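**Q** Here is my input, please return the structure:
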Amino acid sequence: MAYTISTSLAVYFVIWWITLFLTLPFGVRSQHEDGKGTDGTDPGAPVLARMGRKLIWTTVISAVLFAAGMYAYRMGYFNIERLSKLMGVPI
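**A** Below you'll find the model as predicted:
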């Protein structure tokens, strides 16, 4: 089996990390947009980041993407023969 537990965890971690960076800007209001700036801070600093909510959404989205990838792998869409033929690389 090509996917061991450690490989699966590494792939999930990479998907989770990329998804975290994709979800960070959603729902963030800067101090400039909110009109409540604090002296000595950057006007672009977030008023309320809501990191707990973002971490939960990141985990859910990553789990769905990982499950879809594992399903595609199990069905044979991500095997070396198919991918090499798709890219035109002889084995």
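
**Q** CA atoms for contacts and neighbours, from now on please.
**A** Will do.

**Q** Now tell me what touches stretch 5-17 from outside.
**A** 58-59, 62-63, 65-66 (C-alpha atoms under 8 Å, 6 or more residues apart in numbering).

**Q** hmm, 6 Å instead?
**A** Stretch 5-17 has contacts (C-alpha atoms under 6 Å, 6 or more residues apart in numbering) with S62.

**Q** Need the residue closest to the centroid of this protein.
**A** T19 (1.6 Å; C-alpha atoms, centre = their mean).

**Q** tell me the secondary structure for it?
**A** Three-state call for T19 (DSSP: H, G, I helix; E, B strand; the rest coil): helix.

**Q** Alongside the first, I'd like the structure of this one:
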Amino acid sequence: MSVTGGLVLFAVIWFITFFIALQIRPGSQAEEGHVVPGTPPGAPANFQLKRKIIWTTMFAVVIWSIIAAVIVSGVFTLRDIDWFGRLDDMPQGQ
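**A** Sure, this is the predicted structure:
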């Protein structure tokens, strides 16, 4: 895996993890009982964005480390998941 591939893999994992983290305990203004004028009642009351970014980064590093280790070790290759035999015509070096 190249450096660019590793960075792209990390970015994809980070954003997927972040979008999942955004949905954990959002706590709306209606639930808190204090709706700020001009905002919908379903808007988040205590968003805690910094905390979610930190947790997202920690989880993404762990997940990325596991996936990168599997890719670099060669335990699984692209040919292992080629269920339809599309890579049979390609030389082994690719």
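
**Q** Can you give me the TM-score here?
**A** The TM-score (TM-score structural alignment, normalised by the length of the first structure) is 0.86; 87 aligned residues with a C-alpha RMSD of 1.3 Å.

**Q** Helices of the first structure, residue ranges please.
**A** Using DSSP state H, the helices of the first structure run over 5-23, 31-34, 51-74, 80-87.

**Q** Now which residue in the first structure aligns to P37 of the second structure?
**A** Aligning on TM-score structural alignment places P37 of the second structure opposite D39 in the first structure.

**Q** that older thread, okay, the helices of the first structure in CSV with distance to G44 of the first structure next?
**A** As requested, the helices of the first structure are arranged in CSV below (distance: least, C-alpha to C-alpha, whole Å):
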stretch, distance to G44 of the first structure
helix 5-23, 17
helix 31-34, 6
helix 51-74, 17
helix 80-87, 44
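
**Q** Compare the ones you listed and report which one is nearest to A45 of the first structure.
**A** helix 31-34 (6.0 Å; C-alpha to C-alpha).

**Q** List the buried residues for the closest one?
**A** Q31 (16 or more other C-alpha atoms under 10 Å).

**Q** Against the centre of the second structure, work out the most remote residue.
**A** What lies farthest from the middle of the second structure is P37; by C-alpha atoms, centre = their mean that is 34.1 Å.

**Q** Spit out the contact partners of that residue.
**A** Here P37 of the second structure is in contact with no residue (C-alpha under 6 Å, 6+ apart).
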